[in-house]
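Engineer: give me the fold of what follows.
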Amino acid sequence: MNINQFECFVSLAQYLNFTKASRVMHITQPAFSRYISNLEDELGIVLFHRNKRSVVLTEAGKVFLEDVKRMLRHLNNGIINAKQVQNRKSQILKIGFIGPFASYFLPKLLDNIRNTHPNIGFIGFKSCNSIGCSSMVFGRRKRICYWSWNDWS
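Structural biologist: All right, here's what the predicted structure looks like:
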């Protein structure tokens, strides 16, 4: 069994017509018919009643259809989730900070950033002086730098 067979099964269940379902799947009708027949043979279940004029889901086919739809949704969600995790690696927020700011504001800031931007996989930060911090921002090595007016004295 393979995913193509399950997708063809769902398509045929939707259209109840081999020609329409195979066109939607961009598969020739003979190949599409083989996918369905092979699926039924591998499962040992008759999923459709067929004659020259109609295709109808069997009771077993109706039950199987709901499970296959759920399985395909889970598969698609899994692919999306895996891609999001992979993309997080490239989404890094770099923050520079000066002195006392870190102990009070930084934990709150990091929590807020993580809550509002869950796609950021890592937040990097570095302690620096005011000149170093601002040069890192202007040199695009840091996205954000924080300091208080007290840090300038």
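Engineer: only C-alpha atoms from now on, for both contacts and neighbour counts.
Structural biologist: Noted.
Engineer: now the residue most central in space within the chain: how far from residue 3?
Structural biologist: Residue closest to the mean C-alpha point of the chain, counted by CA atoms, centre = their mean, is residue 80 at 1.4 Å. Taken as CA to CA, to the nearest Å, the spacing of residue 80 relative to residue 3 amounts to 16 Å.
Engineer: and the residue nearest to the centre of the chain, how far from residue 60?
Structural biologist: Residue 80 is 30 Å from residue 60, by CA to CA.
Engineer: repeat that for residue 38.
Structural biologist: Residue 38 is 16 Å from residue 60, by CA to CA.
Engineer: repeat that for residue 123.
Structural biologist: Residue 123 sits 51 Å away from residue 60, going by CA to CA.
Engineer: same check on residue 12?
Structural biologist: 15 Å.
Engineer: and if you look at residue 117?
Structural biologist: 45 Å.
Engineer: and the strands in this protein?
Structural biologist: Secondary structure of the chain (DSSP state E): strands located at 48-50, 55-57, 92-97, 122-127, 144-146.
Engineer: please give the structure of this sequence too, so both can be compared:
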Amino acid sequence: MTTSQLECFISLAGTLNYMKTAEQLGLTQPAVSKQIQSLETELNCKLFNRTTRSVILIKAGTAFLTDANTIIDTFYHSKERISNYQQRDLHSLKIGYMDPHTIYLISRILKPLFVSKPNVIPEFTQDQTDANLSRLSNSQLDLIVGMKDAKFKDSNIHFTKLYDEELYCVINKDHILAKELKSHKKKTVTTKDLWEYRQIISVPPYLIRNLFSRRRYIIPVNEEVDNAICANATEAYSLLLANYGYALLAGYEILQHKDLVTFKWEESPHAPFGIYSKSTVLKDKSSMEYEFIQIAAIATVFCTNLFLL
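Structural biologist: Presented below is the predicted three-dimensional model:
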């Protein structure tokens, strides 16, 4: 399948006239006809009903038109982007991450990186750890920011640990527990403190594969109260702001909000948080990946100190 075939098809689907299509594309009518016939042969499907008087786009052609437009748009967008990269000496930095809240940390790392490397264009991929690690192995990603996967082993991939992640208790400031803790001037909570209250449970699938999962429960669950289960931290925050209950969230998921307060959970397990990269990257101190990792080591120090403010 070629772009010439697709352009002829898209134009003919719009004009339903071989002469007009030939004029639009600067081709002869026989050339347009040949492109359409070769496309139908390749697809093993008729796209038009043609008579001496009319051209009709049939059902199969209508169904294919959306795909044809997508393919052509993607091709020319990619072509233009590559051309811009060459002309302006642009460099992409493909970053994978697992949880939307990781973006706030990534933004802190990118800000100083743009100062030293203004021609960097970041591209993001949100997916589970194993899927992103596969992309990194195949050079579809340059870096992955997130929790370490304890089961992943590949000598060509290196994990740079930034800090040990833990879980924090986030509560609405109007919650009875928050008021009680404040009255006692406590900055930490225990499982005993939390046990009788409703929990907003948010455990992303990738956490199950790392060190948090070495216990029977990643987090303590009192099944005698009406807990809510969320698919991600964004859903958990909607319930926190509605004052449904408390949530135990990883440090990188914590957002500063005037209606919420955060306490250190004393019994929290710990797991490494950091950056995956190709092992060869660490040997090239001039690379974007190396500089990103170095900046991240500084940025995460500030971020972890902000959790309990």
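Engineer: quick one: TM-score?
Structural biologist: TM-score for the superposed chains, counting by TM-score structural alignment, normalised by the length of the first structure: 0.59, backed by 104 aligned residues with a CA RMSD of 2.9 Å.
Engineer: contacting residues for residue 96 of the first structure?
Structural biologist: 125-128, 133, 136, 142, 144-146 (CA atoms under 8 Å, 6 or more residues apart in numbering).
Engineer: what about the helices in the stretch 101-250 of the second structure?
Structural biologist: 102-116, 129-137, 176-183, 191-194, 233-241 (DSSP state H, counting those that start in this stretch).
Engineer: the first structure too?
Structural biologist: In the first structure, the helices defined using DSSP state H lie at 3-15, 18-24, 29-43, 59-88, 101-116, 130-138.
Engineer: wait, doesn't residue 48 of the second structure sit right on residue 58?
Structural biologist: Yes. If you go by CA atoms under 8 Å, residue 48 of the second structure and residue 58 touch, sitting 5.4 Å apart.
Engineer: which one of these two has more residues nearby?
Structural biologist: residue 48 (22 against 13; other CA atoms under 10 Å).
Engineer: that one maps to what in the first structure?
Structural biologist: The equivalent of residue 48 of the second structure in the first structure is residue 48 (alignment by TM-score structural alignment).
Engineer: residue contacts, the residue lying closest to its match once chain neighbours are set aside?
Structural biologist: Closest residue to residue 48 of the first structure apart from its sequence neighbours, by CA to CA, 6 or more residues apart in numbering: residue 57 at 4.4 Å. By CA under 8 Å, 6+ apart, residue 57 of the first structure lies in contact with 13, 16, 47-49.
Engineer: now swap in residue 46 of the first structure and tell me
Structural biologist: Residue 46 of the first structure neighbours (CA under 8 Å, 6+ apart): 40, 58, 60-61.
Engineer: scan those and report the most crowded one.
Structural biologist: Highest neighbour count within these: residue 61, with 20 neighbours (other CA under 10 Å).
Engineer: wait, that residue sits on residue 44?
Structural biologist: No. Between residue 61 of the first structure and residue 44 there is no contact under CA under 8 Å: 11.7 Å.
Engineer: ok, the residue of the second structure positioned farthest from its centre - contacts?
Structural biologist: Residue farthest from the centre of the second structure, counting by CA atoms, centre = their mean, is residue 52 at 52.4 Å. By CA under 8 Å, 6+ apart, no residues touch residue 52 of the second structure.
Engineer: and it, how close does it get to residue 15 of the second structure?
Structural biologist: For residue 52 of the second structure, the distance to residue 15 of the second structure (CA to CA) stands at 16 Å.
Engineer: same check on residue 92 of the second structure?
Structural biologist: 39 Å.
Engineer: same check, this time on residue 118 of the second structure
Structural biologist: Look at residue 118 of the second structure and residue 15 of the second structure: by CA to CA, they are 45 Å apart.
Engineer: against residue 104 of the first structure, how distant is residue 116 of the first structure?
Structural biologist: Counting by CA to CA, the gap from residue 116 of the first structure to residue 104 of the first structure is 20 Å.
Engineer: ok, now residue 90 of the first structure?
Structural biologist: 28 Å.
Engineer: equivalent analysis for residue 37 of the first structure, please.
Structural biologist: Separation of residue 37 of the first structure from residue 104 of the first structure (CA to CA): 67 Å.
Engineer: again, but for residue 132 of the first structure
Structural biologist: 21 Å.
Engineer: repeat for residue 79 of the first structure
Structural biologist: Here the criterion is CA to CA. By it, residue 79 of the first structure lies 39 Å from residue 104 of the first structure.
Engineer: and the two? which has more neighbours close in?
Structural biologist: More crowded of residue 79 of the first structure and residue 104, by other CA under 10 Å: residue 79, with 12 against 9.
Engineer: contact partners for residue 194 of the second structure?
Structural biologist: Applying CA under 8 Å, 6+ apart to residue 194 of the second structure gives the contacts residue 177.
Engineer: give me the number of residues near the residue nearest to residue 17 of the second structure when sequence neighbours are not counted?
Structural biologist: Nearest residue to residue 17 of the second structure, sequence neighbours excluded (CA to CA, 6+ apart): residue 55, at 6.5 Å. When counting by other CA under 10 Å, one arrives at 16 neighbours for residue 55 of the second structure.
Engineer: didn't residue 55 of the second structure look like it was pressed against residue 48?
Structural biologist: Yes. Counting by CA under 8 Å, residue 55 of the second structure does reach residue 48; the two are 6.5 Å apart.
Engineer: shared neighbours of these two, which are they?
Structural biologist: Going by CA under 8 Å, 6+ apart, no residue sits against residue 55 of the second structure while also sitting against residue 48.
Engineer: for the contacts of residue 57 of the first structure, give me CSV that also has distance to residue 75 of the first structure.
Structural biologist: Shown next, in CSV, are the contacts of residue 57 of the first structure (distance: CA to CA, whole Å):
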residue, distance to residue 75 of the first structure
13, 19
16, 24
47, 22
48, 24
49, 28
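Engineer: counterpart of residue 86 of the first structure over in the second structure?
Structural biologist: Match for residue 86 of the first structure (TM-score structural alignment): residue 86.
Engineer: neighbours of that match, just the number please.
Structural biologist: Number of residues near residue 86 of the second structure (other CA under 10 Å) recorded here: 10.
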